[in-house]
Structures are given as structure tokens and as C-alpha cells.
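**Student:** Okay, predicted coordinates and the sequence, questions at the end:
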Amino acid sequence: MVARFHGAVAEVDDPLTWGLDLDEETLTGAGHGAHDPAEERFLRSYVSFTGETLDVETLRVRAAHDEQAEDIARTALSGALAAPLHSDTPGDDDFLDSYQEYRAAMRAIVEEVDVAPVVRTTFRVDGETRPCLYVTVREHAAAYVPVGDRALVVSGPADLLARVDVVTRPLRNILQDEPDPRF
């Protein structure tokens, strides 16, 4: 899997500047055949000091068409909106009641995201303004940004997306915490 991701992947440059701490780092994918472009990805998930989540994903391949890219952005936004549901663990709630509430909340999120407009705008990566698809709901956003033969998906609080510096670096450097580029 790592060999298929050879090359540059995205991360937040100096996350502490933005009050972020790396929470999760994941490399996923089937690694064979034609499949959903969102299946093979490198994820860096950050959490802010206020508990908000910002995800930066590198998709190994780009979406085949705009409709697929829009679906990827909407899915990322749904995940960003649902993040607080996943961290909320009430101690004495009945499991069935909690499950029903969770399903209702997820259904409402998906319905709201499905009708939100996807706009063409720009997003900064490596200090350069790049075209992107951008969708916003309830002060959360997701951006789908084509970069070379890959795509980046950044999702979380809209104000944080507008401020953070997203950069690409060789996967090897990120995984082995090496400062100098080694492709």
C-alpha cells in the first residue's frame, strides 16, 4: 500500500500554529483494480484545543468526473458534521434510544448536506491558489482540490479551513518524520 502512495501527500503545515494536534494518521485502500477514488487515501486528522476535528485526506487518484468529486466532498462534510456525534458518549443513556437518536441525527445531516450547493472556488495548497469544489453547512465545510494526479479533501470547521496552511510533502518524510524531501 505504501508503495502505491509513493510521492507527495497533504498535511497541515505547523499544526500547533493553528491550535491543532495530530490525532490520527491512516493509510487505507484495497490496492488493486478499478475502484472508488476515495478508497485509497492517506488521512491526517487533527483535533483543536476546543475539540473540533480537521481532516486532511490525500486521495491516490482523482475523481473521474465532477459529480464524483462533489459526492466525495459531500461525504467528507457529512463526516465533519457527524464528528461530535462520534465523540459524544453519554454514560447512562439506553443504547437503543442513543442509537435511534444517532440515526436520526445522521439522517438529518445527510439530508442537509445533499441539498447544500457545491461551489467552484479556490483553496491554497503549497502556497498556491488552486481550483476546488467547496460545500458548506452549519459553519463546517469540505474542499475537494485536484493536485496533479491526486486530489486533496480537507474538511472541518469552515473558519479553520480558511486559515490553515495545507502543504504536500513526500509520504516517506511524513511517516518517518524526516525533514528533508526524499521521494
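**Tutor:** Thanks, I have it. Numbering: from 1, shown residues only.

**Student:** contacts, neighbours, all on C-alpha from now
**Tutor:** Will do.

**Student:** Where does residue 99 sit: helix, strand or coil?
**Tutor:** Secondary structure, DSSP: H, G, I helix; E, B strand; the rest coil: residue 99 is helix.

**Student:** typo on my end, residue 105
**Tutor:** Of the three states, residue 105 takes helix under three-state DSSP.

**Student:** and it, how many residues sit next to it?
**Tutor:** The number of residues packed near residue 105 is 15, by other C-alpha atoms under 10 Å.

**Student:** and it, how far is that from residue 45?
**Tutor:** The spacing between residue 105 and residue 45, counted by C-alpha to C-alpha, to the nearest Å, is 22 Å.

**Student:** Surely residue 162 forms part of a strand?
**Tutor:** No. Read with three-state DSSP, residue 162 is helix and lies in no strand.

**Student:** and it, how far is that from residue 87?
**Tutor:** To residue 87, residue 162 is 24 Å away according to C-alpha to C-alpha.

**Student:** Please apply the same query to residue 57.
**Tutor:** 20 Å.

**Student:** Can you pick out the residue with more neighbours from the two?
**Tutor:** Neighbour tally, residue 57 and residue 87, criterion other C-alpha under 10 Å: the higher count belongs to residue 57, 26 against 9.

**Student:** Wasn't the more buried one part of a strand?
**Tutor:** Yes. Counting by three-state DSSP, residue 57 is part of a strand.

**Student:** which non-adjacent residue is nearest it?
**Tutor:** Once flanking residues are discounted, residue 57 sits nearest to residue 43: 4.4 Å by C-alpha to C-alpha, 6 or more residues apart in numbering.

**Student:** show me what contacts that neighbour?
**Tutor:** Going by C-alpha atoms under 8 Å, 6 or more residues apart in numbering, residue 43 touches 24-27, 55-58.

**Student:** before we go on, here's another structure to hold up against the first:
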Amino acid sequence: MKMESRQYERGGKSITVREADPADAGMLSEIRLQIDGETENLDREQGEAVIDPAGFEQLIKEDAANNKNLFLVALVDGRLAGFSRCEGTSLKRLSHQVEFGIGVLQEYWGVGIGNQLLAASIHWAEASGIRKITLKVLETNNKAITLYQKLGFEEEGLLKNDKLLSDGKYYHTVIMGRWS
């Protein structure tokens, strides 16, 4: 176990953040597909790069065995509502850092799940000797950018015209990092 479970209350809901378990694989496959259809803030459109339950089960097992990776889930009143993942590398020149990614079901936006998943990831990284967390965020995702800044992330770069969205326009991706 890399991280202790965390529980908190918000808006009358009980929220748990814990490491992903292979038993979560089926539900992760379903909610990832749903999340991809609820927002354009992610890289994928709904139905692209689908990970089936077997794929999630394998990913969870690999992450649990790798001290540079962390796969977390968030449950609201016992129901899977979101997930996050930190992925590192064994390359020596990059071994001090991990990349963070997150997905939360739209019905649970605004109840602090993203904040809790990221805070738990930061705590894990610091305890694991990881010096840097990086992430990418769509330039229009102001709530996420504000959260990341609040938790110590700084803008490090911009990928210009990086994403083509449904309105036919290209948008920039902001690269952010947090050094500890």
C-alpha cells in the first residue's frame, strides 16, 4: 500500500480517496468512457482509446507494483466518482518526476474531488522522494488551472493550437509543474 485511504464530508456526502483496486476495473472502464463524453477538457472524445475492464485491471496491478506510479479513485457515498493517476518512468534523467492526470464525473464537479485527488497525489510524491509533478490542462479550463495554482503548480509552457475542439477552433494546452 502506497497511500492510506482518506475520507472527508462535503455537502452531506461521504467522500473516500484511496488507491485503485483491481475490483474497480469494470467501473473505471465505464466512468472513463462517460467522463470523455462530458467534457472537452481531456485529450479523448467519447469512444476513443477505450480501456476495457481487463486493461484497467492490468494497469492497476502494474501501478501497484511500480513505486513511481499511483492510481487513485474517489468514491462518493460508496460510488466511484473519479480517478487520478501519477505516472513516472525508470529513465534516470526523468526519474525525479511524475505526470498527473485526472477525471471526475460531471455530476460531482464542485465537491472537492479534484482537490482531494491532487492533494493525496502531492502527499504521496513528497513522501516517495519525487521532486516534480507535471500536468497538461486545456487553456479554457480555468477552474482546474486555479486549483493547480492554489496547490503550488506554475505554468511552464504552452503547446500552441494543440487541440481541435467541436467548435472547429484550435486551443492551447498549458503545461504546469510543481517542484518540491
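**Tutor:** Great, that's in hand. Note that this is a predicted model, so its numbers are computed, not measured.

**Student:** Overlay the chains and give the TM-score.
**Tutor:** After superposition, the two chains reach a TM-score (TM-score structural alignment, normalised by the length of the second structure) of 0.34; 96 aligned residues with a C-alpha RMSD of 4.6 Å.

**Student:** Quick check, residue 150 of the first structure in contact with residue 57.
**Tutor:** No. Using C-alpha atoms under 8 Å, residue 150 of the first structure makes no contact with residue 57, being 10.4 Å away.

**Student:** just the helices in the second structure please.
**Tutor:** With DSSP state H as the criterion, the second structure has helices at 25-38, 53-65, 113-127, 142-150.

**Student:** nearest to residue 163 of the second structure, of those helices?
**Tutor:** helix 25-38 (14.6 Å; C-alpha to C-alpha).

**Student:** Can you give me the distance of residue 156 of the second structure to residue 178 of the second structure?
**Tutor:** Counting by C-alpha to C-alpha, the gap from residue 156 of the second structure to residue 178 of the second structure is 9 Å.

**Student:** quick one: which of the two has more around it?
**Tutor:** Legend: neighbour count by other C-alpha under 10 Å for residue 156 of the second structure and residue 178, higher for residue 178 (19 against 13).

**Student:** thought the more buried one was touching residue 132?
**Tutor:** Yes. The pair residue 178 of the second structure / residue 132 is scored as a contact, 5.5 Å apart, by C-alpha under 8 Å.

**Student:** shared neighbours of those two, anything?
**Tutor:** Here residue 178 of the second structure and residue 132 share no contacting residue, scored by C-alpha under 8 Å, 6+ apart.

**Student:** Which parts of the first structure are strands?
**Tutor:** 8-12, 20-28, 41-48, 53-59, 118-125, 128-137, 140-147, 150-157, 166-170 (DSSP state E).

**Student:** Make TSV from the ones you listed and add distance to residue 69 of the first structure to it.
**Tutor:** Output for those, formatted as TSV (distance: least, C-alpha to C-alpha, whole Å):
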stretch	distance to residue 69 of the first structure
strand 8-12	17
strand 20-28	19
strand 41-48	14
strand 53-59	11
strand 118-125	10
strand 128-137	8
strand 140-147	7
strand 150-157	9
strand 166-170	19
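
**Student:** who are the neighbours in contact with the residue lying closest to residue 82 of the second structure once chain neighbours are set aside?
**Tutor:** Of all residues not flanking residue 82 of the second structure in the chain, residue 104 sits nearest, at 4.0 Å (C-alpha to C-alpha, 6+ apart). With contact set as C-alpha under 8 Å, 6+ apart, residue 104 of the second structure has these partners: 35, 81-83, 113-114.

**Student:** From those residues, pick the one nearest residue 61 of the second structure.
**Tutor:** Nearest to residue 61 of the second structure among the contacts of residue 104 of the second structure, counting by C-alpha to C-alpha, is residue 83 at 15.3 Å.

**Student:** Can you give me every residue that contacts the residue lying closest to the closest one once chain neighbours are set aside?
**Tutor:** Among residues not flanking residue 83 of the second structure along the chain, residue 73 sits closest, at 4.2 Å (C-alpha to C-alpha, 6+ apart). Residue 73 of the second structure sits next to 17-20, 80-84, 117 when contact means C-alpha under 8 Å, 6+ apart.

**Student:** Let me know the closest of these to residue 57 of the second structure.
**Tutor:** Lowest distance from residue 57 of the second structure to these (C-alpha to C-alpha) belongs to residue 20, with 9.4 Å.

**Student:** What distance do you get for residue 100 of the second structure to residue 161 of the second structure?
**Tutor:** Counting by C-alpha to C-alpha, the separation of residue 100 of the second structure from residue 161 of the second structure is 22 Å.

**Student:** for residue 59 of the second structure, same thing?
**Tutor:** 31 Å.

**Student:** Over to residue 85 of the second structure?
**Tutor:** 25 Å.

**Student:** More neighbours: which of those two?
**Tutor:** More neighbours surround residue 85 than the other of residue 85 of the second structure and residue 161, with 23 against 11 (other C-alpha under 10 Å).

**Student:** I figured the more buried one was touching residue 64, is that so?
**Tutor:** No. Checked against C-alpha under 8 Å, the pair residue 85 of the second structure and residue 64 is beyond contact range at 11.3 Å.
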